[in-house]
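What follows is a predicted structure for the sequence shown.
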Amino acid sequence: MKKQNLDLMQFYEGYVRNYRRLNLSSEHNRSMFTKREVDYFANVGEYLGFYTFVEDSKYDRLKGRSRPMDLSWWKWDQRKDKVNYLYLALHLERESLPNKDLETIEKLFSETEDGYVPHNVIGIQYIETLEKITVLNEVIKRKNKLQQSNVLMIYRCYDSMGSIERVEAYYFNSSGLKESRKAIAKVDETGHWFMSFEEEWLDKQS
């Protein structure tokens, strides 16, 4: 089946602009951040008419076993198939530990059964330094030449100089990197996290 590509950069824009609505405070632990962000994308998928599942699984041929997906969106249309989902519309992984960056990519691009190859992929990954992005993006481009998904990778990195997080998004298709956009995450005066696109945030600082 021809890949059904979603406008993943538009999803990134929604993620940034709606982040304050997740009601995440400086008191929350990383598990709560993961839960709220995964739930956010689960809700987006449902609004778009997909069947969404948290902690779904797909078979990994190299591992020889099923592995969990943090979130999946499945396309259902009984007019075309009364038994099976038509395709895996989205596989999302969200990881807080920087040392699991390559493992996150491996999950998103694992060799699997035909019906489990995602048409779209979103990865949200914390990293220790922004310099690591170049290395990780090269891995993604190499793996996606085979998988040929529509890919959005969101990297989050703490900037100790400014007490902010740098949030950088990179959009890929099967041909390679197509677009990128940067944002800032910061705790507001009430102790809650919000995001703003870098150019908008810098404009307010001047």
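Arrived safely, thanks for sending. What you see is a predicted model, and the numbers here were worked out from it, not measured in a lab. Numbering: from 1, shown residues only.

rest of the way, CA atoms for contacts and neighbours
Fine.

any idea which element Ile154 lies in?
Ile154 is located in strand 150-159, with elements delineated by DSSP states H and E.

ok, residues contacting that strand?
Strand 150-159 has contacts (C-alpha atoms under 8 Å, 6 or more residues apart in numbering) with 5-6, 8-9, 119-130, 133, 164-174.

Show me which residues of that strand are buried.
150-158 (16 or more other C-alpha atoms under 10 Å).

Strands along this protein, start to end?
51-60, 65-75, 87-95, 120-126, 150-159, 164-173, 176-187, 193-197 (DSSP state E).

As a markdown table, these with distance to Thr34 would be great.
What follows is those, written out as a markdown table (distance: least, C-alpha to C-alpha, whole Å):
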| stretch | distance to Thr34 |
| --- | --- |
| strand 51-60 | 11 |
| strand 65-75 | 9 |
| strand 87-95 | 6 |
| strand 120-126 | 9 |
| strand 150-159 | 13 |
| strand 164-173 | 15 |
| strand 176-187 | 15 |
| strand 193-197 | 14 |
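
take the one below as the second:
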Amino acid sequence: MNHFNLMQFFEGYVRNYRRLNLSVNHNRSMFTKREIDYFANLGEMLGFEVFIEDRKMDRVKGRSRPMDLAWWKWDKRISEEEYVSLDLHLERESVWGKDVETIEKLFSKTEEGCVPTHVIGIQYIESEERIDYLNNLVVEKNSQQKSSALIVYRYWDVETEMEKVSAFWFNPRGKQEERHAFCKEDELGYWFMGFEEEVNLPVTPSLLKY
């Protein structure tokens, strides 16, 4: 199955974030809903069968587990009874303490027809220091699953005093690319994102070059 350029998906996520109409008055549940809906709409426009809160078997736990979002490929030319593939499994998590659980969901041992071609994980983490540990876990698990994986971390950046959004793309050989953005409020109190190289960062002593 062909792989999408998931970094292009991240670029769309960043550039379209203001269109989600998320304001400072919205709670975490609304952020989760709007972001999942964004990727659900994207999947439908690309021609996939899209399901929110779908399920797949987790062989380690011996039961099915929910997927926040799933894109399934249907092609009657290939099969009249089964989906051709699970093309995307996406998880969106706001609770810091569930970062490992989120990765385990994306890379769980499952049935052959339910191994996702692509996975996307978007999650809040406690700090930037957590990234290396989580990325190593992704590399370990994806060496077996062999998906194209986009893992997005959102966390408070101490140096800039803004919310930073760091994305990492992995293939079965390991980490291939990374890109960073910031999430800010506009003058009306709505959230938008801009890439690190495009945002006017605050000048603080820790950012100055001597």
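Yep, that arrived. If you're wondering where the values come from, they're calculated on a predicted model, not measured in any experiment.

And the TM-score, once the two are fitted together?
The TM-score (TM-score structural alignment, normalised by the length of the first structure) is 0.95; 203 aligned residues with a C-alpha RMSD of 1.4 Å.

List the residues that contact the aligned residue in the first structure for Ile122 of the second structure.
Here Ile122 of the second structure is matched to Ile124 in the first structure, going by TM-score structural alignment. Applying C-alpha under 8 Å, 6+ apart, we find Ile124 of the first structure in contact with 92-95, 153-156.

how about Arg166 of the first structure, what's its partner in the second structure?
That one, Arg166 of the first structure, aligns with Lys164 by TM-score structural alignment.

if I read this right, its match contacts Ala181, doesn't it?
Yes - with contact defined as C-alpha atoms under 8 Å, Lys164 of the second structure reaches Ala181; the gap is 6.0 Å.

who's more crowded, those two?
More crowded of Lys164 of the second structure and Ala181, by other C-alpha atoms under 10 Å: Lys164, with 24 against 21.

Distance check, the residue lying closest to the more buried one once chain neighbours are set aside against Val14 of the second structure.
Leaving aside its sequence neighbours, Lys164 of the second structure sits nearest to Phe182 (C-alpha to C-alpha, 6 or more residues apart in numbering; 4.5 Å). Using C-alpha to C-alpha, to the nearest Å, one gets 9 Å for the distance from Phe182 of the second structure to Val14 of the second structure.

Same check on Lys56 of the second structure?
29 Å.

next one: Ile131 of the second structure
With C-alpha to C-alpha as the criterion, Ile131 of the second structure and Val14 of the second structure are 20 Å apart.

Those two - which one has more neighbours?
When Ile131 of the second structure and Val14 are compared for neighbours, Val14 comes out ahead with 19 against 16, by other C-alpha under 10 Å.

Quick one: residues contacting the more buried one.
Contacts of Val14 of the second structure were listed using C-alpha under 8 Å, 6+ apart, and they are 181, 192-195.

In TSV: those, plus distance to Val24 of the second structure.
Below are the contacts of Val14 of the second structure laid out as TSV (distance: C-alpha to C-alpha, whole Å):
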residue	distance to Val24 of the second structure
Ala181	19
Phe192	11
Met193	14
Gly194	17
Phe195	20
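
Just the buried residues of those.
Counted by 16+ other C-alpha under 10 Å, these give 181, 192-195 as buried.

Can you pull the residues that touch both of Phe182 and Val14 of the second structure?
The contact sets of Phe182 of the second structure and Val14 overlap at 193-195 (C-alpha under 8 Å, 6+ apart).

JSON lines for those, including distance to Met45 of the second structure?
Below are these laid out as JSON lines (distance: C-alpha to C-alpha, whole Å):
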{"residue": "Met193", "distance to Met45 of the second structure": "23"}
{"residue": "Gly194", "distance to Met45 of the second structure": "24"}
{"residue": "Phe195", "distance to Met45 of the second structure": "25"}
